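Asks: Provide a 3D model corresponding to the input given below.
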Amino acid sequence: MNEADALDIVQYAIWTVITASGPAVAAAMLVGIGIALIQALTQVQEITLTFVPKIIAIFLMIAVTAPFMGAQISTFTNLIFERIENGF
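Replies: As a prediction, the model looks like this:
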């Protein structure tokens, strides 16, 4: 294994993490922006108000996109095992 192979694996690993976690992060961001807007409009500045809706949104998004996330991780794992099998 040379440096190009290592960089390729690291790049693919980072891309896998970004694509697998993207839906949950996007849901948390959208809920956070929505609650911040509501807080700004109502002038209720309670910091803890954002945590529960964000957690619920993240759990729901993970439950909905779990097959997609599993497929991404499975594809990455298969790629690594194929490279190990072929001797890089």
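
Asks: rest of the way, CA atoms for contacts and neighbours
Replies: OK.

Asks: quick one, strands of the protein?
Replies: Counting by DSSP state E, the chain forms no strands at all.

Asks: quick one: the helices in it?
Replies: Here the chain has its helices, by DSSP state H, at 3-42, 51-85.

Asks: With adjacent residues omitted, what lies nearest to the residue nearest in space to the middle of the chain?
Replies: Nearest to the mean C-alpha position of the chain, counting by Cα atoms, centre = their mean, stands residue 21 at 0.7 Å. Distances taken as Cα to Cα, 6 or more residues apart in numbering place residue 69 nearest to residue 21, at 7.6 Å, with adjacent residues excluded.

Asks: and this one, so I can compare the two:
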Amino acid sequence: MVSGPALIVSMIVGLIISIFQATTQIQEQTLTFVPKLFAIFITIILAGNFMITVLLEFTRYVFRMISQL
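Replies: You can find the predicted model right below:
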């Protein structure tokens, strides 16, 4: 759940770029790196609050389970 938003955006951007590369026959390998990096960075900025909240709730759950042992 924490890495889901970044992975989904990365897959969508990669698919769009690969379709663009197939239609224009540009086979540059570095063309996919920069847009994916930028899209993941924007996604982390926008969904970072959700990702941190999920991670904190999981951490609290783990510590509660440890204390019950």
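
Asks: Would you pull the TM-score for this pair?
Replies: Scored against TM-score structural alignment, normalised by the length of structure 2, the superposed chains reach a TM-score of 0.94; 69 aligned residues with a Cα RMSD of 0.8 Å.

Asks: just to revisit the earlier point, looking at the alignment, what corresponds to the residue nearest to the centre of structure 1 in structure 2?
Replies: For residue 21 of structure 1, the aligned position in structure 2 is residue 3, judged by TM-score structural alignment.

Asks: OK, contacts around residue 45 of structure 1?
Replies: Shown in contact with residue 45 of structure 1 (Cα atoms under 8 Å, 6 or more residues apart in numbering): residue 39.

Asks: Look up how far residue 60 of structure 1 lies from the residue nearest to the centre of structure 1.
Replies: Counting by Cα to Cα, to the nearest Å, the gap from residue 21 of structure 1 to residue 60 of structure 1 is 13 Å.

Asks: was I right about the residue nearest to residue 21 of structure 1 contacting residue 22?
Replies: No - Residue 69 of structure 1 is beyond contact range of residue 22, at 9.4 Å (criterion: Cα atoms under 8 Å).

Asks: Between these two, point out the one with more neighbours.
Replies: Taking neighbours as other Cα atoms under 10 Å, residue 69 of structure 1 and residue 22 compare with residue 69 leading, 20 against 13.

Asks: Next, work out how far apart that one and residue 24 of structure 1 are.
Replies: Distance check for residue 69 of structure 1 against residue 24 of structure 1: by Cα to Cα, it reads 10 Å.

Asks: Touching both of these two, which residues are there?
Replies: If you check residue 69 of structure 1 and residue 24 against Cα under 8 Å, 6+ apart, no residue is contacted by both.

Asks: Which residue numbers in structure 1 does stretch 22-35 of structure 2 align to?
Replies: Taking TM-score structural alignment, stretch 22-35 of structure 2 hits residues 40-53 over in structure 1.
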